[in-house]
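**Q** structural data only, the sequence is not supplied:
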């Protein structure tokens, strides 16, 4: 399944919910489904700077594909990073670099988040692409 297909699937799943409370619960549920991130990976170099909550991102590469682990001290923020992990994890590094992540705007989440949390979505996407760039250059 391509990155665009995964994005479309997320949007279709969000459309199933009638109100924003249900959508938030869905996003929080995605965060709870993230594989556990070992506490030893909660280091300053893995923090996504600029987020209101603490968000840690770990990336690894295997056979040209990038794999992400993420965690947050906030359930809604953990759900937000889970959206990106779901879409980008396991994808080829080059495809992550060129992925159009504007699907997050189509979720409508930004309109229902505090400005600092909405900005965090952009920071998450940028940081994931930055990690992919590091693998592409090595």
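**A** Alright, I've got the coordinates. As the structure is a prediction and not an experimental result, all values here were calculated from the model. Numbering: from 1, shown residues only.

**Q** contacts and neighbour counts: CA atoms only from here.
**A** OK.

**Q** all helices for the protein, in order.
**A** Listed in chain order, the helices of the chain (DSSP state H) span residues 3-15, 20-33, 75-88, 93-98, 103-106, 115-137.

**Q** for those, which one sits closest to residue 59?
**A** Minimum separation from residue 59 across those (CA to CA) falls at helix 115-137, 6.6 Å.

**Q** what packs against the closest one?
**A** Packed against helix 115-137, as judged by 3 or more CA pairs under 8 Å, 6 or more residues apart in numbering; DSSP states H and E, are the following elements: strand 55-62, helix 75-88, helix 93-98.

**Q** here comes the other one, which I'd like you to weigh against the first:
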């Protein structure tokens, strides 16, 4: 299960042969994201387990399993900001129930990120996915 926006990113990754070009694309995706307001860069939105500073602010519309999931994110590292943009494309607009059904490892694996990110970046990406799944799961159960 992937959103149309994520499919566009996957298609672009297939088109780009060189990993240097793919990294540049990830950074460009991050640059296109709106900045997270400073007021939301607080311990409650900070993602632990990332080498960089990362904040994810969930935005839930509705309640229960059919609530719509979205989020804003920020990082002090451009590549990580791009990874946040990719996660936004993967999850934004899904219901919180659907967020829990996304096989993030499989979808992100289609981009080949696991083979080209440092172990610290990979751990940070997993931490961001876990935060998203936790928030969605708590909302779905409410």
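**A** Yep, it's here. Note that the structure is a prediction, hence the values are computed from the model and not measured.

**Q** single out the most deeply packed of the helices of structure 1.
**A** With neighbours taken as mean count of other CA atoms under 10 Å, the helices of structure 1 reach their highest mean count in helix 75-88, at a mean of 23.

**Q** dump the helices of structure 1 into TSV; add distance to residue 65 of structure 1 as well.
**A** As requested, the helices of structure 1 are exported to TSV (distance: least, CA to CA, whole Å):
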stretch	distance to residue 65 of structure 1
helix 3-15	13
helix 20-33	21
helix 75-88	10
helix 93-98	5
helix 103-106	21
helix 115-137	9
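
**Q** what stretch of structure 2 does stretch 69-84 of structure 1 fall on?
**A** The counterpart of stretch 69-84 of structure 1 in structure 2, using TM-score structural alignment, spans residues 72-87.

**Q** residue 54 of structure 1 is nearest to which of the helices of structure 1?
**A** helix 75-88 (8.5 Å).

**Q** the closest one: average distance to aligned residues in structure 2?
**A** Its match in structure 2 and helix 75-88 of structure 1 itself, once the structures are fitted together, sit a mean 0.7 Å apart by mean CA distance after the TM-score superposition for structure 1.

**Q** who touches stretch 82-91 of structure 2?
**A** 2-3, 5-6, 9, 26-31, 33, 69-74, 99, 125, 129 (CA atoms under 8 Å, 6 or more residues apart in numbering).

**Q** one more pass at 6 Å, please.
**A** The contact list for stretch 82-91 of structure 2 (CA atoms under 6 Å, 6 or more residues apart in numbering) reads 2-3, 5-6, 26-27, 29-30.

**Q** now swap in stretch 94-103 of structure 1 and tell me
**A** Under the criterion CA under 6 Å, 6+ apart, residues residue 129 lie in contact with stretch 94-103 of structure 1.

**Q** what's the end-to-end length of that stretch?
**A** With CA to CA, to the nearest Å as the measure, the ends of stretch 94-103 of structure 1 fall 18 Å from one another.

**Q** nearest to residue 51 of structure 1, out of the helices of structure 1?
**A** Put simply, out of those the one that sits nearest residue 51 of structure 1 is helix 115-137, at 5.1 Å, with distance taken as CA to CA.

**Q** which residues in structure 2 does the closest one align to?
**A** Residues 119-141 of structure 2 are matched to helix 115-137 of structure 1 when aligned by TM-score structural alignment.

**Q** average offset of the matching stretch relative to structure 1?
**A** Its match in structure 1 and stretch 119-141 of structure 2 itself, once the structures are fitted together, sit a mean 1.2 Å apart by mean CA distance after the TM-score superposition for structure 1.
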